[in-house]
Each structure stands twice: as structure tokens, then as C-alpha cells.
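*Asks:* below are the sequence and a predicted model; questions follow.
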Amino acid sequence: MATTTKEKSPHLKRFHYTLDVAVDKPFNWKQMLRLLQFLKPYAKTVLPIAVIAMLVSTAVRLIVPVLIGRVAINIAVANQDVNLLIELVIGISILYLLSYIGNTVRIKYVNILGQNVIYDLRKHLFSHVQRLSNRFFDNRSAGSIIVRIMNDINSLQELFTNGIINLLMDVTMLISIIVILLVLSPQLALAVMVIIPIMFYISTKLRKNIRKSWQDVRIQQSRLNSHLNESIQGIRITQSFGQERANTEYFDGVNTDNFGTWRTATRKSAMFRPFVEMSNAFGTVILVAYGSYLIINGTIDVGTFVIFGFFIGMFWEPISRLGQMYNQLLMAMSASERIFEFLDEQPNVAEKENAKHLEDIKGHIEFDRVQFSYDEDRIALHEISLEMKPGEAVALVGHTGSGKSTIANLINRFYDPTKGSVKIDGNDLRDVKLDDIRQRISVVLQDTFIFSGTIMENIRFGRPTASDEEVIEAAKVVGADEFIQRLSDGYQTEVEERGNILSAGERQLLSFARALLADPKIIILDEATASIDTETEMKIQHALKRLLKGRTSIIIAHRLSTIREADQIIVLENGKILERGSHEELMNSHGEYYHLVKSQFQMLDQL
């Protein structure tokens, strides 16, 4: 579904985040029942208390009008029985006190219920997203994922906090009032309720339109969040190119669309209440006219008329709330569709039910005629066969898009081969538990991600059970201890989001310490020294030797100093292996590697 966004700056083009939302489907009660499954953990504790409290307060509201009409008017007033009136006033006061207690308990426990269900649902969704494959994140922006976990689940809060219990209360009251009115006077009851079929018909016509409007709101919120996430993360690029005004203008367009969908949805939803109030007015007119006629004819007494007067006001109240509740259900269904879309998403890299544990590995890696495609139009690897022996350092060399990072991704099992197999110690990765694979592999990327928190916590991320002494030792080995000690609070220094208080080289040193602490059997360096200046690189060359010693290492790099000591260098081009061998062997063959090295030296000479 596409939505046109106002663009005041024609030169600023953006990717439009689109979502496939089926707006013409009928209300999905099966999906709503699935959503209500999250109430199960509280079905024997919190929920019964809230329901009992609701029934008590509802019963009081139903009993009081009957007491007033039947006892107060027909007996006490008719017979001028003051004592009975006093007893009745005391009795009604006690009932209202009981109702107050019931309402207090109901409000307390429905809030407990709602907050717990929202907590469980958000935790469940986040945990599920954590286990999804890389391909899932390749096709979605961070903002669109955040809006599902935050905004869409927040939209369900009102449903679980008040909606479900209020729905039960209103349905109970509505059915009870109808039964009481039919028992008291079937003629008058049918007369005042004649408007219900008309109201039901018109409201049904409005439902589809209102539901579509709330789905449009969700789409625009996702687009707004995606743009915000992109803008904040890319603020330095925006400022460096002086595009702040253009970016603000584009945001104004997205924000205007979001405002417009909210305004449309709320305007349509607001039509329910006036419509119900108009129905209430018609019902009251019929009650006064036809009820008075029945009193004059002696068909009903004054007490019954008074009871009808009480219940007519109470009758349209739950109908009005049910109309609002339906709007709430529409919003909840719109949000739940998007939540369950993620929950129904299965990892492309699935773990077999009978996957075996990989207790320990030596680090022997084999690619057996591996072919891989990120999409149908482009093959990233063409039947690659290679072997990496335990403890061997293997360098992957080639131009951008040659398949170097793809090989690293397949070793980590972020993706599965389209054809062929990737094996570690003779075990096909598809037959082994994912956690066992990834706990024995460490990856150091060019764009190191530093989490908010302390330096100590960031390094310990590699092995959460490590002691402070082990963390510090790992930092010393890679040469990070020196700059950490210069920080205001040393290892307890709080780093900002993404580690912005640190230089690129310092962040990279932390990633080396993190990888070393994990003590992996296989380590992947994906352009890991690209962000480090020459002076810093010289300091960590010794640390790299310590880091890679005894481990199978896959090194993706362009710098000759990083790869020349590799046991095996594999030269890739367009997903195929052109050459392989040691540095000396490849230089002597005067092939593609030789020309890459020569061109690098020529570039250095020109500096």
C-alpha cells in the first residue's frame, strides 16, 4: 500500500517504507482469540478477581433501580411508610459502598492484568525478533521494527487494561437490562428497543471504513519512526552536506501525512458517540410517550415506569461504550496484525529439532561446492570449494562485492548456502545447534558497535561470566588498557550510544578485547583494521598475533600488512576463486593478487 508523501525538496529523494496491510479482510476473531491467549498465565489469579469485582459492582447498579421502583415508589411512597423508606435508604447506601469497593478492586486488578500482559507480549516479541535471521533485518528498517515493539504493543495497553473487563461488564449489563425490561413490560421494552436494529445496520457500515483508517495510522507511524531513526543515525552526514533544511522539509511531509491519518481516523471514530446519543434521545421520547399511554391505560404502574427511566439511561450507556470498544478492537486488530506478522516470521536459518551439540571444535572449516544468492537476480558465490585447517590464518582478498563478507556470513551461519554445504570439523552447520556455532566464533567488524554502558560491560559482552581481572587482562593484551586508564573513570567510564566518546581506533581496540575475552576457536576479522590509523595499527600487530594464535582466523582486509603473514590467501572475483596460495606464491605467479599489491604500493608512493 503506497502513500504519497509531500516533498518540498525535489532533489532530496527518500526510500518509502511500505507495508502490506489487508484492509478489506473481515474482522479476524481468530486472531483476536490468539491475542487473548496472553491472558492465560493470569486466568486463575488476577483475572477472576477482576471479573468478580466487576460482577459485584454491576449487580448493584442493576438492583438499585428495581428497589427504587418496586419498593420505594410502589410500596413505601404509596403506603407512606417512612420506616421502610429509611431502611431502603440505608440498604441502598450499603449497596453503593459495596459497589465502590468492587470498582476499586476491579480498577486495581485490571491495571495489574494489563501491565503484565503488555510486559509479556513485548518480551515475547523482542525475544522472537532476536532469533530471526539476518535476511529479516536486510529487508526492514530499524525504525519499522521499533514501531512494532513499542507503538503497536502500546496500542494494546488500553485493550488489556480496561477493554476486556469493560466489554464483559457492558455485555453483562446490556443483557441483564434487556431481560429485566422484557420481564417488567414486554410491550414497552420492545418499543424503546426498536431503534437497535437501525443503529446496528448503520454502525456496521462504518466499521470497515474506520478500521482502514486506523491501519493507515499504523503505516504512517511506521514511516515516521523509520525516517526519525534514519535521520538521527545519519545526522553527521546530513550536517556535513548542509541538508538540515531539506531533511526538515521532508520530515514535515511525513509528519503531515501522519497527522492527517490520525485526524481522519479520530474523526470517523468520533461519529459513534453522537450516533448512540441520538439513539438514546429517540428511546427516551418513545419511553415518555408510550410509557405515559400505558400508565393511563393501567397496563403498567408508576414504579415500572421509573425503573424503565433508570434503565433506559443505563441501556444506551453500555451500547455507547461498546461502540467505542469496537473502535478500540479495530485499533487492537490493526496493531495485532502487525505484531503477529513478526511473530509468524520464521528464521530463514532454522535450527533442526534434532540438531546436535557441538561440545568443542578444532576449527577445521570446509566449503563444499557452495553457491549462495542474496536474491534471485544475483549470485554472490559460484560453487566455492575451499578448506581452512585448524589454527590456519586465511586471508580473503578481492574487490568490493567479490564475496568475501558472504563467506564470513556463511561460516557464522547468518545465512545458509543455496547449494552445497559449509562444515566445521566435518559437521554440516545445518545439523548443529546455532548457539554452539556462534559461541565458538568471534567476529570483529569494520564498523564496531559499542553499547551504551561502561567500558567494562562492553568488553565483558564477549563472555558475560568473565571476572574483572580477565576483562582487564584481555584489554592489556590488545593494547586497549593504555587509553582506558586515561579515561575519567577507567573501566567504569560510561560510553555514550554507539561509543561516540571514543575514537574509531579506540572502539576497534575494544572490539579486539571483546573477541579475545570470548576465547573463540574461530575468529573473523572483517576489515577490522580499516578504521585504525597506521600508528595504532603498529601497536596492535603484536596483539593480533596473540589474538589469532592457535585459532582458525579468516581475515578480510585490503592492507598488505594485515594479510601478508596469512598461511593462505584466497583471491575472489565476482563470487569465484581466482587464486589461492601464500603471499610469496601469489606474488611469484604475477596474477590478480600481484596486481592488487602493486597498485597499493603505487598509491602509497603517490601520497
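*Replies:* In hand now; what should we look at? The model shown is predicted, which means the values in this text are computed figures rather than measured ones.
*Asks:* CA only for contacts and neighbour counts going forward, please
*Replies:* Noted.
*Asks:* before we move on, which element is Leu381 in?
*Replies:* Secondary structure assignment for Leu381, by DSSP states H and E: strand 378-388.
*Asks:* mind listing what's buried in that strand?
*Replies:* Ala380, Leu381, His382, Glu383, Ile384, Ser385, Met388 (16 or more other Cα atoms under 10 Å).
*Asks:* and what of stretch 180-199?
*Replies:* Judged by neighbour count (16+ other Cα under 10 Å), stretch 180-199 contains these buried residues: Ile180, Leu181, Leu184, Ser185, Gln187, Leu188, Ala189, Val192, Met193.
*Asks:* how about those in JSON lines, adding secondary structure?
*Replies:* Shown next, in JSON lines, are the buried residues of stretch 180-199 (DSSP: H, G, I helix; E, B strand; the rest coil):
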{"residue": "Ile180", "secondary structure": "helix"}
{"residue": "Leu181", "secondary structure": "helix"}
{"residue": "Leu184", "secondary structure": "helix"}
{"residue": "Ser185", "secondary structure": "coil"}
{"residue": "Gln187", "secondary structure": "helix"}
{"residue": "Leu188", "secondary structure": "helix"}
{"residue": "Ala189", "secondary structure": "helix"}
{"residue": "Val192", "secondary structure": "helix"}
{"residue": "Met193", "secondary structure": "coil"}
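*Asks:* ok, and here's another one to check against it:
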Amino acid sequence: MRRNTYKEDEILEEPFDIKHLLRASGYIKKHAGKMALALIFSALGGAAALVSPMIVQKALDVAIPKGDETLLYKLVIAAALFYVCSVIFTTLRSRIMVNVSQDIIYQIRRDLFAHLQKLPFQYYDDRPHGKILVRVVNYVNSVSDMLSNGLINVVLEILNLIFIVIFMFAVDVKLSFVVLAGVPFLMIFMFWIKNKQRKAWQAVSNKNSNLNAYLQENIVGARITQIFAREDENAEIFKVLSSNCQKAWMKAVSYSTMVWPGIDTISVLVRAAIFMFALIVFSKGNESLGVIVAISSYASRFWQPIMNLGNIFNNFINNMAYLERIFEAMDEPVTVDDAPDAVEMKKMVGEVTFDHVSFSYEKGKEILHDVSFSVKPGESIALVGPTGAGKSTIVSLISRFYNVDSGRILIDGQDISKVTLHSLRSQMGIMLQDSFIFSGTIGDNIRYGKLDATEADIRKASRAVCAHDFIKVMPKGYNTEVKERGALLSQGQKQLLSFARTLLADPAILVLDEATSSIDVQTEKALQRGLDTMLEGRTSFIIAHRLSTVTKCDKIMYIDNGGITECGSHDELMARKGAYYHLFTAQMEGMEAV
């Protein structure tokens, strides 16, 4: 997907590519039978509606002049029956196509969402989330209408046009040619207006996409906006984006409002020509009133299919661009996926081995270089070092959020690139610094990684991480509803809930990435007692800048310059008086100074 920001328009004017339409046909084929039935109903409904002008002609030319009341009643009944048939067939067609359209929306959106779930973290870091949402919601809605109603309407409008011409010529050949004489003028007008109209509505889509991207970003960052008093500046940016939307909309509407007056003007001129030729040129005033009224009625209907085909053409061009964007997102490579011959990870014991591992996020900028180490089952490993040295990268690679450039990572002797992601990650507990809380109850959030957990299991995990005390005083305890991203909970409370969620999953390997950074010292001491119990028998990797929290770890690895520069217990590293010693003493002196 293109990596543009809310400041940049997406390029939606795409050349026609048949491969997108062929690929989309897979969603259409599943509903081919229903769509064929809808087309039949549409054709029958259209044909029934076109009989009415011929009935009116019969009434004006025969029944009324002759005073034949019986025939007139029959014609009225026939007109009513044809009208009812038209309504019934049109209604049936509409109901069928609503179901087809919604099924197509569901199928495309399901496939797109399923693919988005597999994409790596970096995909979401590089793109405005609002523009991803536009693809899943707006573009899918537009495309589904093209794939269902659009294709049927093309056939239907062509058939409708053919039927009108047939019925029209059946009434009067010469006057029919008068109607057709207006087609060149209509085509010139439609070509001019539709080209401008299409580009105008594409601009509307671009500006709405930009606005959506900025709005989503600001909703997520609302607190930061207020912290830095950026309300006025952000309001000005939003004002500009909204103004762009307004201008684009007004321009598009100005072209749209020109369509009907233009067509109506041509239609009026054609009807005037009908009367002129019928009454003066062709038969010197002897043409019957019924014929004139019937041809005039068909002339009025004649322009509608042509205009509809123009609208369908514009929508088709726009939606092909939307379809390309949808497939572009679906084709975004899943860089981390199960290997074709991947096997299930056996129940983990917890032995972890890095075998000459090198890794880089961007080509040419290596983060880890030829890193090797081994961790025994049940050992606790602290990763310390300067920011950006690669501590979080190491634990991300253990969870296989990224693929290594070279080397291997083994768990219990199994290469993790050869096992299924689900069987690997389901046996690991990962606690990140950013504690994400979903909307729902507190209990549901804790149970998120283990849906079969009982209430007793949830309470046990909560007590172990010191979360039970604040949960029990909530309005409904574990059934208290929390809002999106844990609004109304403190950062410390969110971290404790994330701890409970992680520990409830009963992982064999536990990763704590700055997990206690937002917890006060008193709670941390109580939490540490619970963690000591929960960490027992589990391999754990702990990233912490507060070094006082990792002094009891079995091993401390100092990460810097793309590798492990020091490794040992706290006492061993302090005795060496190397990088760890200087970092630890500097922190302690800083705390004493405070």
C-alpha cells in the first residue's frame, strides 16, 4: 500500500487493468445464479413498464374517439396489471441484489481483514491508520455495488435501451428517427460533463481519505494534543482539510447538477422536434394524437438509460481504482508466516538458543550482528543497555515477529522458523511497555489470551500481580466495563491488567519489556513477590532500564554495538567494573541524589 500521509492525495486515476476485474470475478461467480435471476426480473419489469405508452396510444386513437367504454376499461385494467407486474419484478430484483451486494461486501471485507491480521508490525507503523480504514469500509462498499448492481445495470440499461427503440419503432418509424437525431448532441454533452464529473468525485474521495487519516490520528493522540496545548494548531490543520473536502464536494456537485438540466434541455428540444415534424413536416398535421403522445413518452424514457450508462462508466472507472487499492492491501506480503512444511511446536520446556543471529529492520542498517547465546529452562535473563541497542529486537525475534537475516533461533532444539506461529506464540507470554486494553469488561481483558479461563483462574492471576485489590473496588468488580484503550484507568492499572492477562496464559517463556515502568515503587515490591512465584520454572526475558529490578536475575546481558558486550550475574558484572558497572552505579548515585 502506498505510504502517503494525510497531506498527500492518493492517485486514484488508474489505467484499466483487466487482471483486477478477473480477480474480482471470483466474488461474483458465487452469486451468478442469483444475479441471472435478478437480471431476468429486471428485464421483465422494464418490458412491462414500456407497454404503458402503447396502451395510452390505443386509448387516445381508438377507444376514446369511438366512445368504446368496454375497450377503455380493458385498457385501464391492462395498464394497471402491467404496472403491478413492473413493480413486483423490480422489487424482487432489488431484494435479490441487496442480498448479493451485502454478501460480496462481507466476503471482500472478511478476506481483507484476515490478511490485515497477518501483516507485520511495521506495516501499521508506516501507514496512516485512517487510510487503511478507508479501504476496509468505504472502498469495499463502493466496489461491492459495482460488482453486483453495476454489472447487471450495464446489461439492463442496454436491454432497456433496445426495448425502448423497438417499442418506439413499432409505434412510428419516422418519428423514431427524429428522436435518434438527438443522440449525437447528448453524447457530446455527456462525454464533456462525465469526464469532469469523474475527476471531481475522485478528488472528493482523496480529500475525504486525507481528512479521515488526520481525524483518526488526532483521536488516538487527543491526550498529547492537550498536553502540548496544540488544540489551535490542530484545529487549523483540520480546518484546511475540511475546507479542501468542502471545495472538492461543491465542485463535484456543481458538475452533477448540470447533468439533469443539460439532458432535460436536449429532451425538450427533441420533444419539440417530434411535434414539429409530426404536425407539419411528415403528415401536415394528420399524425394521430396517440402516436405523438406515445413517441413523446418513449423519447422521455430514451435518455435515461444513456445517462445511467454514463454514470455506470464513471463509477466503473472510480471503482477500478478502489479495487486496485483493496487488492494492493491484500497483496501486501506477509513477511512472517508459517513455512510450507511447518510443524506444531511441542510443549515448551524453555531452552532458548541464538545461533549466530544477524538482523536488520532496513537493508544496510544492521541492529544485531552474529549474536549467539544459550538460556537454560527456567533461567531469568535481564537485557540491559542503551536505547536502540537491540534489547526489544532480541525478544521480538524470539517471538518471531520478524525473520532473522541469518543464523537460527532454537527453542528446545527446534528452529522456530520451522514451527507454526500459533503453536509458538500461544506458549509465550509477552508483556509490552504499551499496555493495550480493549473495550469490554476487566474480566474479558484478562481472559483475552485464554478464553476458557474460569473466574477462579482470573482472580488467581490478578492476585498474583497485585491487580485484585483495585479491581474489587471497581463499580462491578471484574464485570466493570472499560472503554477503548483503557480510558479512565491509570497507566499503572493498565499494566497490572496486562500482567494478569499475560500470566493467565500460563506461558513457558515470559517476556517483560519495561513492564513495570508505570507502576509505583510500593506496588512494584508487592508485584515482585508475586512474580517471583509466577516466574519459578519459567524461562524469562526481562528488559528494564531501572536496574534495581533485575539484580536477582540469573544472567544479565549488556546489549550494545549490535551484540552482547557483557554477560553474567549482577555480582559478576559489578566485579568486572565494565559497562554494566558504570550504568548501575550512575543510576544508584542519581537515585541517592534525589
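*Replies:* On my side now, so go ahead. Since we're looking at a predicted model, the values are computed, not measured.
*Asks:* what TM-score do we get after superposing?
*Replies:* Taking TM-score structural alignment, normalised by the length of the second structure as the basis, the two superposed chains have a TM-score of 0.91; 593 aligned residues with a Cα RMSD of 2.9 Å.
*Asks:* what's the strand holding Leu381 of the first structure aligned against in the second structure?
*Replies:* Under TM-score structural alignment, the counterpart of strand 378-388 of the first structure in the second structure spans residues 365-375.
*Asks:* what's the average distance of that stretch to the first structure?
*Replies:* When the first structure is overlaid, stretch 365-375 of the second structure sits 2.1 Å from its aligned residues on average, using mean Cα distance after the TM-score superposition for the first structure.
*Asks:* mind putting the buried residues of strand 378-388 of the first structure into a markdown table with distance to Arg34 of the first structure?
*Replies:* As requested, those are arranged in a markdown table below (distance: Cα to Cα, whole Å):
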| residue | distance to Arg34 of the first structure |
| --- | --- |
| Ala380 | 40 |
| Leu381 | 42 |
| His382 | 44 |
| Glu383 | 44 |
| Ile384 | 45 |
| Ser385 | 47 |
| Met388 | 48 |
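*Asks:* count of residues packed around Ile263 of the second structure?
*Replies:* Other residues lying near Ile263 of the second structure total 19 when counted by other Cα atoms under 10 Å.
*Asks:* can you classify the residue mapped onto Arg400 of the second structure from the first structure by secondary structure?
*Replies:* For Arg400 of the second structure, the aligned position in the first structure is Arg413, judged by TM-score structural alignment. Classification of Arg413 of the first structure by three-state DSSP places it in coil.
*Asks:* cool, Ile40 of the second structure as well?
*Replies:* Looking at Ile40 of the second structure with three-state DSSP, the answer is helix.
*Asks:* residue ranges of the helices in the stretch 151-300 of the first structure, please?
*Replies:* Counting by DSSP state H, counting those that start in this stretch, one finds helices in the stretch 151-300 of the first structure at the ranges 153-154, 157-158, 164-184, 186-192, 196-233, 235-240, 244-269, 272-296.
*Asks:* just the stretch 451-594 of the second structure next, same as before
*Replies:* Ranges of helices in the stretch 451-594 of the second structure, per DSSP H, counting those that start in this stretch, are 455-464, 468-471, 491-504, 521-535, 570-576, 579-593.
*Asks:* nearest to Val291 of the second structure, of those helices?
*Replies:* Nearest to Val291 of the second structure, of all the helices of the stretch 451-594 of the second structure, is helix 491-504, at 79.4 Å by Cα to Cα.
*Asks:* which one in the first structure is aligned with Val334 of the second structure?
*Replies:* By TM-score structural alignment, Val334 of the second structure lines up with Pro347 in the first structure.
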